[in-house]
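A.B. asks: 3D, please:
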Amino acid sequence: MATIQLYSLGSPNGIKIPIALEEMGLDYDVHPVDILKGEQHNDDFKKINPNSKIPALVDLNGPGNSSHSIMESGAILLYLAEKSGKLMYQDPVLRSETIQWLFFQSSAVGPMFGAFGHFHTYSKDACDHPYPEERFANETKRLLKIIDERLENQDFIVGDEYSIADISIFPWVIWLDVFYNASEQLSLKSFTHLMQWLDVCKNRPATIRGFDVFGFSEIGKT
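C.D. replies: Next comes the predicted model:
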């Protein structure tokens, strides 16, 4: 048994952690959580994450050599970066910027992209009013523009190195295109700096291995 136990599935947040673990070279076991069957509400899982969300992680060799549970994808990425000493800057300014962009993803990209995907893809029959989809499409495009402008003069979200800031964001952009089928509606290709960055991120060997954990090994070829 590996010391790191991952509870997750193939979602924009869930896929980040195997990608990071592959980049960091940390051994881990995967426990798929079928949210369609409500497994996230099982008592055993709620002991790991009382909020009943994936991903969640248990480090059997955590601080003080004791078992340690972590919830929230951003918190997990930060914990693993500190544990491994990888994908996180030591420079205090760049470290601060990395954490800021983790929060940007958690507070803006995830909720807004996810809400757009819900109304665009999954709730057509439940809500025929155009306002919700238009509202979240506009906000999604605003956030894409922020990321695109950020990448205009640099290769990665923070500094000149790939970090957990990149891993926290790029799966959500993939979901807009491949799983929400919204590339044309959002004019994704017009965000040229973002698309160049996305191509680099999704074709990294660790990304391909991470996606393969949940059967998405072809994602880098889309």
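
A.B. asks: hey, let's count contacts and neighbours off CA atoms from now on
C.D. replies: Fine.

A.B. asks: element containing the closest residue in space to residue 18 that isn't next to it in sequence, please.
C.D. replies: In space, and not counting its chain neighbours, residue 18 is closest to residue 210: 4.8 Å by C-alpha to C-alpha, 6 or more residues apart in numbering. Using DSSP states H and E, residue 210 sits in helix 205-212.

A.B. asks: want to put them side by side, so please do this one too:
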Amino acid sequence: MTDLSAFPITRRWPARHPDRLQLYSLPTPNGLKVSIMLEECGLPYEAHRVNFETNDQFTPEFLSLNPNNKIPAILDANGPGGEPLPLWESGAILIYLAEKTGRFLPTVPARRYETLQWLMFQMGGIGPMFGQLGFFTIFAGKDYEDKRPRDRYAAESRRLLGVLNQRLSGRAWVMGEDYSIADIAIFPWVRNLIERYRAADLVGWADFPEVQRVLTAFMARPAVQRGIAVPDSALP
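C.D. replies: A predicted model of the protein is given here:
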């Protein structure tokens, strides 16, 4: 049996199945990227809930794995060379899992880099901008009388949705017929923007029929539905 005792995080979140990949997460868009990817790949894993309400992310055990105190993070008992691999940053984890399983990331160099391009579009654009808009719609920023900051992020979110809408025209997924880590990264954030942040009116959601179409297809995937449920029901 794999011994993970050298990793302090397992003292706070004991591994019941140490031979499986350990996921530390929450049901945020970034967290869902990884649980969805794991479900899509069919890798055996064990999920642990990192409770922000009790500041789990600032505990020494969690910081020993991710010094940036963010979820998601993983500990793969069967990493490269058969050695355990701790890893954080959702984009890096998606790339790692895609390469580990040979799925959802093209091996042809030009297609691979194009897919990574759209992954970075989410990491550097959609995630930060949608997240800032959420601050001004449902979190503390909603009480600000000055709506100019909110409107700035709404305008940028609309622009990003427009880029995505154009890309999806005539395509089943971001990369065409091939479902990829670009879709797995992008669409949890799109879902969150509309369902949790309730920003449909602010961003003109009706103007993006291609994004709506692909979001519906994404949400219909059984692995996506399972992955969405995982972090919320994970062991404490």
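
A.B. asks: before we move on, the earlier item: give the aligned range of the helix holding residue 210 of structure 1 in structure 2.
C.D. replies: Using TM-score structural alignment, helix 205-212 of structure 1 lines up with residues 222-229 of structure 2.

A.B. asks: now the matching stretch on structure 1. Mean distance?
C.D. replies: On superposition with structure 1, the mean distance recorded for stretch 222-229 of structure 2 (mean C-alpha distance after the TM-score superposition for structure 1) is 0.6 Å.

A.B. asks: kindly report the same for stretch 157-166 of structure 2.
C.D. replies: With mean C-alpha distance after the TM-score superposition for structure 1, stretch 157-166 of structure 2 averages 0.3 Å from its match.

A.B. asks: residues touching the equivalent of residue 36 of structure 2 over in structure 1, list them.
C.D. replies: Aligned by TM-score structural alignment, residue 36 of structure 2 pairs with residue 19 of structure 1. With contacts defined as C-alpha atoms under 8 Å, 6 or more residues apart in numbering, residue 19 of structure 1 is in contact with 167, 206, 207, 208, 209, 210, 211.

A.B. asks: for the aligned partner of residue 75 of structure 1 in structure 2, give its distance to residue 76 of structure 2.
C.D. replies: Superposed on structure 2 with TM-score structural alignment, residue 75 of structure 1 falls opposite residue 92. Distance, residue 92 of structure 2 to residue 76 of structure 2, by C-alpha to C-alpha, to the nearest Å: 13 Å.

A.B. asks: which of these two has more residues huddled nearby?
C.D. replies: residue 76 (22 against 12; other C-alpha atoms under 10 Å).

A.B. asks: residue contacts, the more buried one?
C.D. replies: Contacts for residue 76 of structure 2 were tallied using C-alpha under 8 Å, 6+ apart; they are 20, 21, 22, 84, 85, 86.

A.B. asks: so which bit of structure 1 is the longest helix along structure 2 matched to?
C.D. replies: Ranked by residue count under DSSP state H, the longest helix found in structure 2 is helix 148-168. Residues 131-151 of structure 1 are matched to helix 148-168 of structure 2 when aligned by TM-score structural alignment.

A.B. asks: buried residues in the matching stretch, which are they?
C.D. replies: In terms of neighbour count (16 or more other C-alpha atoms under 10 Å), stretch 131-151 of structure 1 has its buried residues at 133, 136-137, 139-141, 143-145, 147-148, 150-151.

A.B. asks: still on that earlier bit, what distance do you get for the match of residue 75 of structure 1 to residue 213 of structure 2?
C.D. replies: 27 Å.

A.B. asks: then residue 187 of structure 2?
C.D. replies: Residue 187 of structure 2 is 11 Å from residue 213 of structure 2, by C-alpha to C-alpha.

A.B. asks: ok, these two, which is more surrounded?
C.D. replies: Set side by side, residue 187 of structure 2 and residue 213 show more neighbours around residue 187, with 22 against 14, by other C-alpha under 10 Å.

A.B. asks: shouldn't the more buried one be in contact with residue 218?
C.D. replies: Yes - counting by C-alpha atoms under 8 Å, residue 187 of structure 2 touches residue 218, with 7.3 Å between them.

A.B. asks: which residues touch the residue lying closest to residue 133 of structure 1 once chain neighbours are set aside?
C.D. replies: Leaving aside its chain neighbours, residue 133 of structure 1 sits nearest to residue 119 (5.3 Å; criterion: C-alpha to C-alpha, 6+ apart). Residue 119 of structure 1 sits next to 127, 132, 133 when contact means C-alpha under 8 Å, 6+ apart.

A.B. asks: one more time with 10 Å
C.D. replies: 125-137, 180 (C-alpha atoms under 10 Å, 6 or more residues apart in numbering).

A.B. asks: translate residue 104 of structure 1 into the numbering of structure 2.
C.D. replies: Here residue 104 of structure 1 is matched to residue 121 in structure 2, going by TM-score structural alignment.

A.B. asks: same thing with residue 63 of structure 1?
C.D. replies: Residue 63 of structure 1 maps onto residue 80 in structure 2, by TM-score structural alignment.

A.B. asks: how far away is that match from residue 99 of structure 2?
C.D. replies: 11 Å.

A.B. asks: neighbour count winner among these two?
C.D. replies: residue 99 (14 against 11).

A.B. asks: element containing that one, please.
C.D. replies: helix 90-101.

A.B. asks: can you give the distance from that helix to the centre of its chain?
C.D. replies: Mean-position distance between helix 90-101 of structure 2 and its chain equals 11 Å (C-alpha atoms, centre = their mean, to the nearest Å).

A.B. asks: with stretch 92-99 of structure 1 instead?
C.D. replies: 19 Å.
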